[in-house]
Structure formats: structure tokens, C-alpha cells
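# The following block contains a protein sequence and its predicted model.
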Amino acid sequence: MKLGIIGESGLYDLEGLENAAWQEVDTPWGAPSDAILTGTLDGLDMAFLPRHRRGHALAPSDVPYRANIDALKRLGVTDIVSLSACGSFREEMAPGDFVIVDQFIDRTFARAKSFFGTGCVAHVSLADPTCRRLSNAVLGAAEAAGVTVHEGGTYLAMEGPQFSTLAESRLYREQWGCDVIGMTNMPEAKLAREAELCYASVAMVTDYDCWHEDHGAVDVATVVRTLQGNAEAARNLVRGLPERLPPARTACSEGCDRALDHAIITAPEARAPEVLARLDAVAGRVL
């Protein structure tokens, strides 16, 4: 077991890691968002990646999602916990609460969403885009940390960087039945599945988007104030994960680590060598 943590705004490092070191990782997909902080926490190997780079220098559309997932896989990561800021469409999911996401609606359009393509085509199942086994461990750690946490929720992934219009907010909430909205979990979750990595998503609520009549439009100042509290709660959640995750990695009961078993459709003789070379980390097990 090696746990990858992808950090959101306000969470740019992890405290308390033993043998902590920032590592630069090269990938066929370019450089990841930042160097990756590796170390151990209570005996569990960990790798932490700041999604937006330290100092928040990358906009959601500019995050190198493929490089990030590839880099974590190259470092031996088996499981990923994604921490991300989000807006809420539900009164009961208040700012400061955490939501353990189990479904997504992807409305992004300006991002590369797959490691595969011409030269080697693959289709993975995304019916259940998060890992229930890992999500249950995260839920327990959040509860133990004293966070108000909601089990299950649908995350609307928007392109951004602008926040929603009121019409969009009402559409997503009232007609589509979404629970939270953010800009970063897609294509991250799709790529994690292609890389056969277990993926759990923690959506950290910062605001009510703009549908809520008593709260008005979203503004960065409000978001940042809530982010500061959420970041400390996220650190406490992460500190509780080692006792809930076995150091010896066994096969995932959800099958996340075997997602490519029947996914690659291109015949072996038709696979492009240069494409296969890029897939050495992501799909090396089946190639």
C-alpha cells in the first residue's frame, strides 16, 4: 500500500511525514503540477501532490492531470485520496462540511481525458467512479477527526475558472440532482481508473454556489476564509488514514486495480510502439 494524496487550495504540504523529501518526477505527459512530497506517516508510505502547485499557480483547466496520475503511479502509489474545494447545492451540506463523493457528471471540455487514443484504444468502466473500500476508510477518518461528513454525493465537474451562472446553478441542483460542484475531479477520476488506481474523493464545501438566496453570489474572499478551516480538517483526516489502511496491499475488492483486464480493444499487432512507450507506467501490467 502506498497512498497518494492530491491536495487542494490551502493544502500545499503534509506535516508529520517521516523521511520527508520533495521529488521531481518526469513523465511522458510532461511535468506534474509540482514536485511530490514522499515519506511515511505512522508506517504508511505516502506521496503528496499539490494539485494547483504550491502557491496556487495553476488554474483548473491548466492542471496537468495526465502527468499527475502518471507520476503518482511511477512512484508506486496504489490508492489516491483527492481533496478538493467545492460549492454545495444542498442546504444540509454546509460550508465547512465534507462530502465523500461517489458519482460525477463531467461538464469539462478543454482537457485531455484519457491516456489512450489512436495507436492504442481502451474503454474502462466508470459506472462506479470511486472506490468504495477506500471511500469507507476516508469516511471513518473524517468522522474520527470530528468533521461533519456526508456519505455519498454527485459532483458536477465544470470547466471554470468562472463560477456558475444562476441559471446553471439551478439546473444542476433542481433538474440534474447534483449535490456539489467543483472544477478539478474530472478528468482526474477517469485517469485514475485507467491507471488502475483506487480513487476516493473528498469534496470540501466552501460555499453554496449562487442558488442560495440567503448567501448570494460566490466570491473568492468567502471561499478562502472557509478554505483555511477546511485545510486543517483535511490534515486531521489524513492523519487518521494509516490506522484504517493496511500496510500490506491486497487486491481491491472493487476491482479498481484490474480495470484494464478487458479494456484494451486495439489488436496487439496494430498498437503503435510510441504510444505503448508512453503507457509503460499506467498500463504496464497488461502491456
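Arrived safely, thanks for sending.
# Please make it C-alpha for all contacts and neighbour counts, starting now.
Noted.
# hang on, V149 packs against V138?
No - counting by Cα atoms under 8 Å, V149 does not reach V138; the two are 10.1 Å apart.
# Between these two, which contacts overlap?
The contact sets of V149 and V138 overlap at I100 (Cα atoms under 8 Å, 6 or more residues apart in numbering).
# any chance you could map the strands in this protein?
Applying DSSP state E to the chain gives strands spanning 2-7, 18-23, 36-41, 44-50, 79-88, 98-101, 103-106, 149-151, 154-157, 180-182, 198-207.
# quick check: angle from the third one to strand 18-23?
Orientation of strand 36-41 against strand 18-23 (axes from the mean of the first three to the mean of the last three Cα atoms, to 10 degrees) gives an angle of 170 degrees.
# and what of the first one?
Direction vectors for strand 2-7 and strand 18-23, defined by the same axes, to 10 degrees, enclose an angle of 60 degrees.
# Would you mark the buried spots in strand 2-7?
In terms of neighbour count (16 or more other Cα atoms under 10 Å), strand 2-7 has its buried residues at K2, L3, G4, I5, I6, G7.
# OK, contacts around F89?
By Cα under 8 Å, 6+ apart, the residues touching F89 are S169, R173, C178, D179, V180, I181, Y208, D209, W211.
# Distance check, it against I6.
As judged by Cα to Cα, to the nearest Å, F89 and I6 stand 24 Å apart.
# Repeat that for G140.
For G140, the distance to I6 equals 19 Å [Cα to Cα].
# what does I181 give?
Separation of I181 from I6 (Cα to Cα) stands at 18 Å.
# do L37 as well
Separation of L37 from I6 (Cα to Cα): 11 Å.
# Tell me which stretches of this structure form helices.
Applying DSSP state H to the chain gives helices spanning 65-74, 132-144, 166-170, 188-194, 220-239, 273-278.
# this is the comparison structure:
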Amino acid sequence: MSTSHIAYAVIGGTGLYQLQGLENIERVALDTPYGKPSGDVVCGDFHGRRFAFLARHGESHSLAPHRVNYRANVHALHQLGVGAVIGVNAVGGIREDMGPRVLALPDQIIDYTYGRLNSFCDVEGAEVQHVDFTEPYTASLRKALLQAAERAGVPVVDGGCYGATQGPRLETRAEIARMRRDGCDLVGMTGMPEAVLAREIGLPYACLSLVANWAAGCGDAVEISLDEIFAHLAAATAEVPKILAELP
């Protein structure tokens, strides 16, 4: 199977290690100028279109958020010539309407991460790019995902601000209170630098956030249960292929 003309690439986060329904599969091992990606890119046919899938943390979830080679992941998809990238991210909910099992398409992001290699410019001899990041997610791709979700009958919250933290630990109640004051509606660990790298390299990019738990101090829970996180995440993840199947 040829890997050319791939309409969409999906970068799967925690709980999404393969794309159910992908057929005629070819695993592509790639190397990039920035090292190796998190694993093989799995290419195949999905509801009449060509898709590529990459597990952000590796298929065995062996890479912590701060150790993911985001540059290699994004560059590998660029090498394959994909048309657009959808980052699927497990997150915590801060805003009242973003509780567990909610799916959301944020339209803004605040970066609280540190020490990550966050630009393709950060190599000797590379031309420095000052990309416009006013709107961090591609409007046309967000619209396509919202319309696909509507056709699929899957409720999705339109908009919101994603706060990207370092991880792998979860946040303190005080940290989430600060993020709420900053305007964050969701909190996750992998939204950056993935989004800005896609912008630098010219790939349309959007984030589909899956709420796995209330963030610290939000909702009714006194303590965050990992068992509950994985149960909520499994339920939300099951909705993702339904949306992707309706993309144009």
C-alpha cells in the first residue's frame, strides 16, 4: 500500500494507542533530522480516506509527556505528506461544562511547560521563524471536526483554553486555581509544543481533547482516582472513531 495522499494523521494520546477500523495497514518506520518518532506510523484505509496514526507515548505508553520527541513526531508526519494532523489529548476539566467523558475542541492554549525542544529552529544553521500563533489551531480543521461530530451525533464542546503543563505528575489544587484565573478551561500535558511545531512546518492542526477527570479542586472529587480516569477515558475514546469517520 502506498503511503501517499494521506488525508489525515491522528496523534493518539493516553488511552488511544491504535485507530479502530483502520484497514489494509502498513507500518512505516521513519527517521527524521530530529531523531526517531515515538514509534512506527501506522497507515491505512479508514471509511474511504487514507489515515495515518501515531501513538504519542509509544504503543506501550513508555514515554512520559516531557520525554516525547515532538519534533520527530511532527516531522515524520510531514515527511509522509499528510494533509492535516489531529492531536487527541487526554485532559482534566476545569470549566463547569467540561467534566469527565466530555469531548472538546479548544481554540486557545497557554504553555506552562519548560525545557522541551519546542522549535524546528533550534538546530545549528536553521533559519529562525517567527510564526503567527494568535490562533493556535487551524480554523478550517476545527470546523471540519465540529461538523463531523454533529453528523456522527457525538456532542463536542466548541472552544476553550487548553493549559499545557509539564507532567507527568498531576497538578496541585493551587496550580489549577492559578490556571483558572489565567483563563484555562482544560489542563493537559501534551498540547505543546506539538501545536506550534505543526504551525512551523505548515501542517493544519487541531486538538480533540478527551476529559478523563476533574482537575484538582474542581468538581466533587476530593482525590483523583486513576481507576476512574481510565474508565472515563475509555468511554470518551470510543467516540473518537465515530467523529473521524465523518470527516470529509
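Thanks, I have the structure now. As the structure is a prediction and not an experimental result, all values here were calculated from the model.
# Identify the residue of structure 1 aligned to A55 of structure 2.
Matched by TM-score structural alignment, A55 of structure 2 corresponds to P50 in structure 1.
# Would you agree its match is in contact with S33?
Yes - between P50 of structure 1 and S33 there is a contact at 6.9 Å, judged by Cα under 8 Å.
# How many residues are close by K113 of structure 1?
By the criterion of other Cα atoms under 10 Å, K113 of structure 1 has 16 neighbours.
# residues contacting it?
When contacts are counted by Cα under 8 Å, 6+ apart, K113 of structure 1 is found next to R66, M186, P187, K190, L191.
# Over in structure 2, tell me which residue corresponds to it.
Per TM-score structural alignment, K113 of structure 1 is aligned with N118.
# From E200 of structure 2, how far out is its match?
10 Å.
# Check G160 of structure 2 too.
Using Cα to Cα, G160 of structure 2 is found at 23 Å from E200 of structure 2.
# One more: V10 of structure 2?
Distance of V10 of structure 2 to E200 of structure 2, given as Cα to Cα: 18 Å.
# What is the end-to-end distance of stretch 124-133 of structure 2?
23 Å.
# ok, now stretch 239-248 of structure 2?
End-to-end distance of stretch 239-248 of structure 2 (Cα to Cα): 17 Å.
# Same question for stretch 119-129 of structure 1.
Using Cα to Cα, the end-to-end distance of stretch 119-129 of structure 1 comes to 25 Å.
# Same question for stretch 168-178 of structure 1.
Using Cα to Cα, one end of stretch 168-178 of structure 1 lies 11 Å from the other.
# same deal with stretch 160-172 of structure 2?
21 Å.
# So for structure 1, the centremost residue is which one?
S82 (3.4 Å; Cα atoms, centre = their mean).
# quick one: contacts for that residue?
I5, I6, G7, N185, Y199, A200, S201, V202.
# what do we get in structure 2 for the fifth one?
Pointing back at Y199 of structure 1 there. Using TM-score structural alignment, the partner of Y199 of structure 1 in structure 2 is Y205.
# Contacts only, for its match.
Here Y205 of structure 2 is in contact with A84, V85, I86, G87, Y137, T138, L141, A195, A198, R199 (Cα under 8 Å, 6+ apart).
# Looking at structure 1, which of those hold up?
Contacts conserved in structure 1 for these, using both residues aligned by TM-score structural alignment, their matches' Cα atoms under 8 Å: A84, V85, I86, G87, Y137, T138, L141, A195, A198, R199.
# before we move on, the earlier item: just curious, which of the contacts of Y205 of structure 2 is nearest to H232 of structure 2?
Using Cα to Cα, G87 comes nearest to H232 of structure 2 of those, at 18.5 Å.
# which residue in structure 1 lines up with the closest one?
Residue pairing (TM-score structural alignment): G87 of structure 2 is matched to S82 of structure 1.
# P50 and S33 of structure 1: which is more packed in?
Higher neighbour count among P50 of structure 1 and S33: P50, with 26 against 22, using other Cα under 10 Å.
# what stretch of structure 1 does stretch 159-170 of structure 2 fall on?
Aligned using TM-score structural alignment, stretch 159-170 of structure 2 spans residues 152-163 in structure 1.
# Quick one: end-to-end distance for the matching stretch.
One end of stretch 152-163 of structure 1 sits 23 Å from the other (Cα to Cα).
# list the buried ones in that stretch?
Buried residues in stretch 152-163 of structure 1 (16+ other Cα under 10 Å): G152, G153, T154, Y155, L156, A157, M158, E159, G160, F163.
# any chance of these in a markdown table, plus distance to F98 of structure 1?
Shown next, in a markdown table, are the buried residues of stretch 152-163 of structure 1 (distance: Cα to Cα, whole Å):
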| residue | distance to F98 of structure 1 |
| --- | --- |
| G152 | 10 |
| G153 | 10 |
| T154 | 13 |
| Y155 | 12 |
| L156 | 15 |
| A157 | 17 |
| M158 | 19 |
| E159 | 22 |
| G160 | 21 |
| F163 | 20 |
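# of those, closest to L17 of structure 1?
Nearest member of those to L17 of structure 1, counting by Cα to Cα, is G152, at 29.5 Å.
# For the closest one, give its distance to V99 of structure 1.
Between G152 of structure 1 and V99 of structure 1 the computed distance is 7 Å (Cα to Cα).
# go on, A217 of structure 1?
Distance, A217 of structure 1 to V99 of structure 1, using Cα to Cα: 21 Å.
# Comparing the two, which shows the higher neighbour count?
V99 (27 against 16).
# With adjacent residues omitted, what lies nearest to the aligned partner of the more buried one in structure 2?
V99 of structure 1 maps onto A104 in structure 2, with residues paired by TM-score structural alignment. The shortest distance from A104 of structure 2 to any non-neighbouring residue, by Cα to Cα, 6 or more residues apart in numbering, is to V157 (4.4 Å).
# how many other residues sit next to C207 of structure 2?
For C207 of structure 2, the count of nearby residues is 27 (other Cα under 10 Å).
# what's the distance between the aligned partner of A238 of structure 2 in structure 1 and R132 of structure 1?
Following TM-score structural alignment, the counterpart assigned to A238 of structure 2 within structure 1 is E232. Separation of E232 of structure 1 from R132 of structure 1 (Cα to Cα) stands at 25 Å.
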